[in-house]
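Trainee: Below are the sequence and a predicted model; questions follow.
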Amino acid sequence: MAGKTEFDAGLTREAVIDAVREGGGEFGKRELARAMSLKGSDAKRALNDALAALTEDGTLTRSNSKTYSLPGALPAVCVVQLIGRDNDGELLAEPVRPDRHAPMIRLAPGEGAGGKGTPAIGIGDKALVRLALQEDGSYQARLIKKLGQSAHKLLCMLRKPQSGPFRLLPVDRRSRHELVPAKGEAEKAHDGDLVLCEIAKERRHGLKTARIVEVVGDASAPGAGSLIALYSHGVPQGFSETEQREADEAPTARQGKREDLRALPLITIDPDDAKDHDDAVWAAPDDDPKNPGGWQVIVAIADVAAYVTPGSALDRGAFKRGNSVYLPDRVVPMLPERLSNDLCSLREKEDRPCLAVRMVFDKSGNKRSHTFMRGWMRSAAKLSYTQAQDAIDGRDGGPANALLDDVLKPLWGAYFAAREARGRREPLEIDAPERRVRVGEDGQVIGVETRQRFDAHKLVEEFMIQANVCAAETLEQKRTPLIYRVHEPPSREKIDALSDFLPTVGMKWAKGNKVETGRFNQLLKQAKSSEHYETINVVVLRSQSQAVYDTENEGHFGLNLQRYAHFTSPIRRYADLTVHRALIRALGLGDDGQSDEERSRLTVIAEEITHAERRAMAAERDAVDRFIAAYLADKIGAEFAGRITGVTRFGCFVKLDETGADGLVPISRLGEERFEHDEKLHALVGLQTGSRYRLGMPVMVRIDEAQPVTGGLLLDMLTEAEKGERPSGRRRPKSGGPPNGRRSGKPWKKGRRR
């Protein structure tokens, strides 16, 4: 049921949706009827029909308590549990109800701080809050009532101090309060062990007590950084017995009616250490006389849908994980190894099922047509990016040299044409180098390096982008529901902030003009030769929205594409598997495509896998931080060059040039002068002299502390602040005032203001 279809008794779907939305996002059937002033059996029967239809097509979701809500929406008043803190120290929360997943919920500054005999609220507590939706889609919460402890688990390290009882130290560096093991709990683990805890008893004053519910392992053991990251972010690990059995017993796919592509020298090009191979590529000049100088390209993708069927244990497990998680020393796969590294992986010289798209481009890289097929292929070679690039550049590429003329040169020819079209399209070109932590066989870090990007990387990336576009276009043409990869343009607030900042570095942004990727690229190009390039690159990056999965197509701003879906990595992303199934159903390529049940849940699936992606990104980032902190732990006192990548009210963050590690210089370590955070300038500004530490400023720092367990680096600033004018309207602090970050002007004593 779609459009403005009306149900019996003149009840429209829009009226029901509006009533649910106005009710705070959630309603029971009885409350909904009352709010809509529906009386009589006919009207209530019509409401039942409307709710059933809206639930079936995914417009509304129905909870176990028989309430209806808009997907992703939260009611105005909600019970939450406190799960952590952001970089500013503000509390973060999530709904207690397990059937609810929402954007970030952040307590308003100062909320839950306690006072007048009321204990402060903290991580692990539950609270009743009033929510307000923010411009960026997150929620701000204001405390109504503290409800006590939740079952939220904290990952801690058990530590025996030189004097006194055992302590439980949270591994999340945003958690500032230690815990005390409840009576007898410390006997469950050893000094230095990582343990999962839950609050045992709430205290009005003093440290809270906690129970140890699981011993994870030794905090000093190799690989502890990954374990901490996985447990801290709740990343699902391992496979159920049913999943493993389904994978072990999965019959090998047969060719059947699949199109035989084995005569084509399709090849995989991946990182050196890749174990699974999602995609293969092939190109050749187009032999159509109507397309002189044109190219044909085939992108073949592992046919995971042939093995992971809707509703199976493998499918449920893959959905729960959402994606594979890549850490410095391990991969947490979305699918069991027999599928991810064997049956589904496009192994060299082995027959494999695939879902492929043949694309035809003209000599200028414009796509003329495309066709999807379910194929049967045999990879001609497994190449690394380095091997492919070396061969094309005339160096020794090992096995790639034998493929140079017949395989690699046509691929590069097609890529050069596609690159022309990409240049005309002008996707966003932000310089964001990726760091790689190299871990030895003993689990210890042996180095940190920036990943090099060759044309070989860009070639594969561009062909994958084109294949993803083809998938979205085909499903739209077939009117088949799908999950898009959506990247919305920057919000007005972020553009205003960018526009306000640029004049401080001698550049400008006209607010009235349309926001386009080309404008950002021109800005970055202008800044390339200036001392502020790093700063502007960071500010532009932070002005962008985060990409999400959604059933509503809002386009992909960063790639400058009207429609885009993820199709090319079904071994490691559940989103791609849903797109494969949609294509199979839409094109009649088999009976294992998108089911009616999956179709009705696409909105919920999109929200869940977006949440899983954010969870994986946070775990990957935290693991890298912890491994680098371990690498730097024996370099205390060493000096490093870096650049300020963030300024806050409590200090500045510095990224070290050598390792890419991020460390904090507390505001109290910036000298005798008092500094304050100026949001518009993206700087910490001295109130006496106007000197400043600004975003992007190159600095020298000394490592004062490196904590592998938390991933935190504490740095001392060695570089003097840049000269500047004292900001007008700001009072010079009186002599003898408090240190940085505290108010001045009145007598001050530790622990007390008068």
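Mentor: Received it, and whenever you're ready, just let me know what you need.
Trainee: From here on, just use CA atoms for contacts and neighbour counts.
Mentor: Fine.
Trainee: The residue nearest to the spatial centre of the chain in helix, strand or coil?
Mentor: Central residue of the chain (CA atoms, centre = their mean): residue 614, 3.3 Å from the mean position. Here residue 614 is helix, with the state taken from DSSP: H, G, I helix; E, B strand; the rest coil.
Trainee: Not counting its own residues, what contacts stretch 163-176?
Mentor: 84-87, 89, 123, 154-161, 177-181, 186, 228, 232, 709-712 (CA atoms under 8 Å, 6 or more residues apart in numbering).
Trainee: Which element, helix or strand, includes residue 14?
Mentor: Secondary structure assignment for residue 14, by DSSP states H and E: helix 13-22.
Trainee: buried sites along that helix?
Mentor: Buried residues in helix 13-22, counted by 16 or more other CA atoms under 10 Å: 13, 16, 17, 19, 20, 21.
Trainee: can you list the residues you listed in a markdown table and add distance to residue 591?
Mentor: Formatted as a markdown table, these follow (distance: CA to CA, whole Å):
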| residue | distance to residue 591 |
| --- | --- |
| 13 | 32 |
| 16 | 35 |
| 17 | 34 |
| 19 | 39 |
| 20 | 37 |
| 21 | 38 |
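Trainee: Among these, which pair sits farthest apart?
Mentor: Greatest spatial distance among the buried residues of helix 13-22 (CA to CA): 13 and 21, at 12.3 Å.
Trainee: before we go on, here's another structure to hold up against the first:
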Amino acid sequence: MTESRFPTKDAVLAFIRSSTVPVGKREIARAFKLSGSAHREALKELLRDLEADGNVERGRNKRMAPPQSLPEVAVLEVSAVDPDGELQARPLTWTGEGTPPRIFLLPERGKGAPAPAVGDKLLAKLSRINDRLYEGRIIRRIEGAEGRVLGVYHPAADGGRLIPTDRRNKTEFVVLPPNRGDAEAGDLVMADILPAGRLGLPQVRVTECFGSTAEPRAISLIAIHGAGLPTVFPHAALREAELAAVPPLSTREDLRAIPLVTIDGSDARDFDDAVWAETDPDPSNPGGWHLLVAIADVSYYVRPGSALDRAAYERGNSVYFPDRVVPMLPEALSNGLCSLRPGEDRACLAFHLWIDRDGALVRHRLVRGLMRSAARLTYEQVQACRDGTPDDDTGPLAEPVIAPLYGAFARLWAARGRRGTLELDLPERRVRVDERGRVGEIATRERLDSHRLVEEFMIAANVAAAETLEARTMPGLFRVHDQPSMDKMEALRGFLAGIGQTLPKRQELTPDHFTRILRKAAGTPEAPLVSEVILRAQAQAAYSPENIGHFGLALRRYAHFTSPIRRYADLIVHRALIRTLNLGVGGLDDGAMERLAEIGDHISATERRAAAAERDALDRFTASFLSDRIGARFAGRVSGVTRFGLFVRLDENGADGLIPASTLPDDRYEHDEAKHALVGQRHGRTYRLSAPVSVILVEADPLTGSTLFRLDDPQG
């Protein structure tokens, strides 16, 4: 019998790289038909060489994989639901460089428990697709929402039934009389899932009752509890907030004579940033501007390690719903001392910013000050004033305050255009509720120059914060946005080629490459499709102590500084600046400095949790708004394509809903991920992202947020 030829180092490395899971010596020997002690020793030596060269890594079980690979079985945390409804997860522990690979979770089959939610912990078997992408199959849930379910209680002959509000959970639960608590017919309740019996439906015990689902407030309550958002502040945190008071001027800079103004939406609940501008009087900066961006000094009231700090960290950020807000800080701060109300003294951190005639930031200085807002203005008021129709509030401010703001904004906007940012101006839905909490209107939020003005002032202050930290080598949290991954770029190139557009094949793509493609597509039927696909190709922004820059904004240094009332990241940045500039109490403590990576991961996760809860609430409010129009026809466009159906966005109001694949004309449909399409295998019908469609509303359930359509003309 002829002995097998011993493989080369490259051949073994190629086998390890191609495997979907880590492999051991036994699998390698079997693959290359190796046997005998000589081959075993030679293979052991070869693997040692590969490991020494850094081409592979050896796990705890001595199995080999490419560097920074994930193990075959790992504990994961559900991190997001992508625009196509797919669950994404991240490894609970990651010690590699940069961000961990993406993990898409395969749907569970035959499970009675609710579908995993953002924040749930899972044990999963992983299959490697490539270096940056894995598939995960859930083995079991190890903590989180697996033992609880939010649903609606309905009486029944044997006690009652609980119908989950999560539309992905089709299980019906039994509520025996002793387990009913105070629940009445139609009440929204939280219940614990009881150990499963051998026969019959699973049982639950009601633990909390939130009142009738007929109440409009039930919609956001479902989203809040479904996402596991903390809603009750500890008594100690509330007491700290109630005892807080405006600090004396002391060593602070007195800014009260400067007519700073807040500019927010008409429905804004807190005002944490104020702006002002003037032409720079310095003759060495001809055509330049002096800006002032003042931000509520939350760090003065929320000290490291305090009860307020612990509560704020747990929440990570405020979460906004059409009818309420789940704040990061108690009302005494968020709507009181840290809200820059007109005519009231407020503690602030303020950046003096100097820009040149081209809008470039030439220098900046941070002060801890005391300010007094001159006016609380809305975007609409400011824009109307700029367009020549001032009101009683804006009239006196038109020339001394509003005109200089627009003058400085024009320079910042020109600089933005020159540096080539990614300009994705996608429509945003806005739900208006009446005083009873019922949906009065769903409309697209109008984008005004006044919105852009405030955004550009905030970006300038954020850049100044990042530059200050980096110049002084002070640890902090940066808002980072990585370049799109190579696999997404290849998919995008293939898609663009299909509509006659090209994306350069180069290592360093810039945001301007995408913006040029968007400009070419502007005004064509494909424009919405191109915008959607480019958006989905982008990496997800996050918080990290490692500064890799912000790709979308085309900025090398960027840190969130402007919203410490509602973002813990901004509070960390404030503390870091206070410490490095010796601005007094409330600076970053040593413990936090050592945990910045952990803090960044945590608040990135709470940000994703908040976004998922806000989307969930928006879906439920939309379903409520449409619930009395079953059978109505609507025009819309395909806004998402998945293997289980098409998402459609209505032209009339921006509402989203699903056309299940099972209701499409008789065929077997394959999901073409590269073309963002469902393609019929027998008849060739193709349903593509952004295609116009006419649909009929079949279902709109506010309790589950389920909005279902069917095609108006299935053969069209």
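Mentor: Sure, I can see it. Just so it is clear, the structure is predicted and the values come from calculations on it, not from any experiment.
Trainee: picking that back up, what about the contacts of stretch 163-176 of structure 1, which are in strands?
Mentor: 84, 85, 154, 155, 156, 157, 158, 159, 179, 180, 181, 712 (DSSP state E).
Trainee: For PyMOL, what selects the buried ones among those?
Mentor: Remark: buried members of those, expressed as a PyMOL selection using 16+ other CA under 10 Å:
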select buried, resi 84+85+154+155+156+157+158+159+179+180+181+712
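Trainee: out of the ones in strands among the contacts of stretch 163-176 of structure 1, who's nearest residue 271 of structure 1?
Mentor: Of all these, residue 712 has the smallest distance to residue 271 of structure 1: 29.3 Å, by CA to CA.
Trainee: got the contact list for the closest one?
Mentor: 173, 625, 626, 629, 663, 664, 705, 706.
Trainee: Likewise for residue 174 of structure 2?
Mentor: Contacts for residue 174 of structure 2 (CA under 8 Å, 6+ apart) come out as 159, 160, 161, 162, 201, 202, 203, 204.
Trainee: circling back to that earlier point, would you mind measuring from the residue nearest to the centre of structure 1 to residue 571 of structure 1?
Mentor: Using CA to CA, to the nearest Å, one obtains 18 Å as the distance from residue 614 of structure 1 to residue 571 of structure 1.
Trainee: Over to residue 670 of structure 1?
Mentor: Distance from residue 670 of structure 1 to residue 571 of structure 1, counting by CA to CA: 49 Å.
Trainee: And these two? Which one has more around it.
Mentor: When residue 670 of structure 1 and residue 571 are compared for neighbours, residue 571 comes out ahead with 29 against 22, by other CA atoms under 10 Å.
Trainee: Wait, that one touches residue 306, no?
Mentor: No - between residue 571 of structure 1 and residue 306 there is no contact under CA atoms under 8 Å: 11.8 Å.
Trainee: Looking at the alignment, what corresponds to residue 393 of structure 1 in structure 2?
Mentor: With TM-score structural alignment defining the correspondence, residue 393 of structure 1 maps onto residue 387 in structure 2.
Trainee: for residue 639 of structure 1, same thing?
Mentor: So residue 639 of structure 1 corresponds to residue 633, using TM-score structural alignment.
Trainee: circling back: can you tell me how far the match of residue 393 of structure 1 sits from residue 398 of structure 2?
Mentor: Distance, residue 387 of structure 2 to residue 398 of structure 2, by CA to CA: 11 Å.
Trainee: No further questions, thank you.
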